[in-house]
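1. What follows is a predicted structure for the sequence shown.
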Amino acid sequence: MLYMAVAAGSFRRYATYRAATAAGIVTNTVFGFIIAYAYLALWDQRPHLGGYGPAQALTFVWAGQALLAVAMIATGGLSELQERIRSGDIAVDLYRPADLQLWWLAADLGRAGIQLFGRGVAPMAVGALAFPLALPGDPLTWGWFLLSALLGVVVSFALRYLVALSTFWLLDSSGLAMISGLSCMFFSGMVLPLRVFPDGLSDLAQLLPWAALLQVPADVLIGARTGGALLRGLAFQAAWAVALLALGRLLQSAATRKVVVHGG
């Protein structure tokens, strides 16, 4: 119940930023149009690039814009946690009768929930009105997509949590967060679907954890993953989520074994 309350509080907190949400919707929609027309030009030359048809490629674009803020694809860290570690306020968090990792995971899930309703649904709806998208008509497929997106958010959090914990040693982890964010943009499929990459790079990229953020959920949405491939994709996401959360717990244990607050 504690972590549900944390998630609900985070949801309400981000829901108050209406102007920021509206600005984000406009930004995602504008960039969606720019990328969509670039994809149209590319797929006009190679209609089956990466195994996608033009409608599937356009759907991939708008799925990316819908999940950009939900999974924090362009963000490499947890800025608020990083600042609390740097300033020493993390000592207060460690005194709380709650697990540090679960607390921040719950807060991140609450943030992702409001972003899904705000910056997720609206750009996708605009894209569906403006372009012939390959959206599923089966409600079950939408359910699998939402589950896949949820797993992607957990993997994203686990990656960003590791970056944030590095602040215990680096004090300023903004550089590492920038590298992580750039890696996420490239290897998640946000720049181009990973299936479009050259064979060797494509195979490698689809094994990395960043593929769980966008590539897998988008493939589920456009019907590129069904049956066994769907289950393997969800298992891939779940495996990375468990592995990265476990690694985060080990790093957290090492970091909090002895905490020295600045100033004494």
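-> Received, thanks. Numbers count the residues shown, from 1 in each chain.

2. contacts and neighbour counts: CA atoms only from here.
-> Will do.

3. Could I get the full set of helices for the stretch 101-250 of the chain?
-> 121-130, 139-165, 167-170, 174-187, 199-205, 215-221, 227-256 (DSSP state H, counting those that start in this stretch).

4. How about the contacts made by the nearest residue to R111 once chain neighbours are set aside?
-> In space, and not counting its chain neighbours, R111 is closest to F11: 5.3 Å by Cα to Cα, 6 or more residues apart in numbering. Residues in contact with F11 (Cα atoms under 8 Å, 6 or more residues apart in numbering) are A107, G110, R111, A112, G113, I114.

5. List only buried entries from these.
-> A107, G110, R111, A112, G113, I114 (16 or more other Cα atoms under 10 Å).

6. Tabulate the residues you listed (JSON lines), appending distance to G24.
-> Output for the buried ones among the contacts of F11, formatted as JSON lines (distance: Cα to Cα, whole Å):
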{"residue": "A107", "distance to G24": "20"}
{"residue": "G110", "distance to G24": "17"}
{"residue": "R111", "distance to G24": "14"}
{"residue": "A112", "distance to G24": "14"}
{"residue": "G113", "distance to G24": "15"}
{"residue": "I114", "distance to G24": "12"}
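
7. In strands, which of these appear?
-> In strands, defined here by DSSP state E, there are no members of the buried ones among the contacts of F11.

8. Included below, for side-by-side comparison, is a second structure:
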Amino acid sequence: MSTSGLYRAVSVSSFKRYATYRAATAAGVFTNTVFGFVLTYTYIALWDQRPRLGGYDQAEALTFVWVGQAMIGAMALLGGGFQVELEERIRTGDIAVDLYRPADLQLWWLASELGRGAFQLLGRGIGPMVAGSLAFELALPSSPLTWLWFLTAVGLGLVVSFGLGYLVALATFWLLDGAGMRMVSTITSIFFSGMLLPLTVFPGGFGEVVRWLPWAAMLQVPADVLLGQYTGVGLLGILGFSAAWALVLLLLGRALQAAATRRVVAQGG
């Protein structure tokens, strides 16, 4: 099997693996939908007072809510994903077996996470989005091209999400227990991705800074692409922003992986 075929098989296997958890998927759809309704009515009250808050009208703001609910599972905004499994393998020493595989550790886990994210987007994302569009007036685009650009932004966001999670998981080589780092990472993702409020709502210099952080690529950017906030050169620029963060995080993960591998060799002899 070719190298590309191997990682493709890992992605497909991961997709199928998560597809077997039907009860958990149904529970996730229900939870995301309920939380979407709670957040929607909060947004309605807020946008009634500030009709153009953050540069969105009410329909666009509500669309932002339901896009977020559709992507919670895929982007692992509330935790989960591959991190717990990888951290456990590091803690128990099973990671040594992974390092002897004829496959790159980072690419193996990236392929697995892309498969998981694809299933979560379909399995847990479509249901809440449909529920939101039936119950409220949303500003969903009619152009297939806009949806294609949206999926491109989502794909880049998944790589950014993986890159951040991989760095957190690899920290277990030094911390031995990654629970604390994982909790901090989850809180950071919730706040800086735009899950609670669009990042455009934050004023002044703080708002400018948070929109340039990598977490923005996980929700804020895909939502804005779907809402048509970017066109032409601006659209290419914002996708380039996500792609640049994805590359930077993968390179940082590669460097940390190399340092961790030397640590395994030093301890293992």
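-> Received the coordinates, thanks. Values in this document were obtained by computation on a predicted structure and should not be read as measured data.

9. Need the TM-score from the superposition.
-> Between these two chains, after superposing, the TM-score reads 0.97 (TM-score structural alignment, normalised by the length of structure 1); 264 aligned residues with a Cα RMSD of 1.5 Å.

10. Make a markdown table from the helices of the stretch 101-250 of structure 1 and add distance to L49 of structure 1 and mean neighbour count to it.
-> Conversion of the helices of the stretch 101-250 of structure 1 to a markdown table gives the following (distance: least, Cα to Cα, whole Å; neighbours: other Cα atoms under 10 Å):
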| stretch | distance to L49 of structure 1 | mean neighbour count |
| --- | --- | --- |
| helix 121-130 | 21 | 17 |
| helix 139-165 | 23 | 22 |
| helix 167-170 | 41 | 16 |
| helix 174-187 | 18 | 19 |
| helix 199-205 | 12 | 13 |
| helix 215-221 | 14 | 26 |
| helix 227-256 | 20 | 17 |
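
11. Quick one: map Q252 of structure 1 onto structure 2.
-> Mapped onto structure 2 by TM-score structural alignment, Q252 of structure 1 lines up with Q257.

12. Could you find the closest non-adjacent residue to that match?
-> Spatial nearest neighbour of Q257 of structure 2, excluding adjacent residues (Cα to Cα, 6+ apart): L170 at 7.0 Å.

13. measure that neighbour to M195 of structure 2 for me?
-> Separation of L170 of structure 2 from M195 of structure 2 (Cα to Cα, to the nearest Å) stands at 25 Å.

14. ditto for R91 of structure 2
-> Where M195 of structure 2 is concerned, R91 of structure 2 sits at a distance of 31 Å (Cα to Cα).

15. The two: which is more packed in?
-> M195 (23 against 17; other Cα atoms under 10 Å).

16. so that one touches V221, yeah?
-> No: taking contacts as Cα atoms under 8 Å, M195 of structure 2 lies outside contact range of V221: 11.6 Å.

17. on that earlier part again, closest to L194 of structure 1 out of the buried ones among the contacts of F11 of structure 1?
-> Nearest to L194 of structure 1 among the buried ones among the contacts of F11 of structure 1: A112, at 23.7 Å, using Cα to Cα.

18. Please name the nearest non-neighbouring residue to that closest one.
-> Spatially, and ignoring its direct neighbours in sequence, A112 of structure 1 is nearest to V70 (4.7 Å; Cα to Cα, 6+ apart).

19. what does A229 of structure 1 align to in structure 2?
-> Counting by TM-score structural alignment, A229 of structure 1 corresponds to G234 in structure 2.

20. How about V196 of structure 1, nearest residue that isn't a chain neighbour?
-> G50 (4.5 Å).

21. That neighbour: what's it in contact with?
-> Neighbouring residues of G50 of structure 1 by Cα under 8 Å, 6+ apart: P193, R195, V196, F197.

22. So what does the second one match up with in structure 2?
-> Using TM-score structural alignment as the criterion, the counterpart of R195 of structure 1 in structure 2 is T200.

23. Nothing else from me, thank you.
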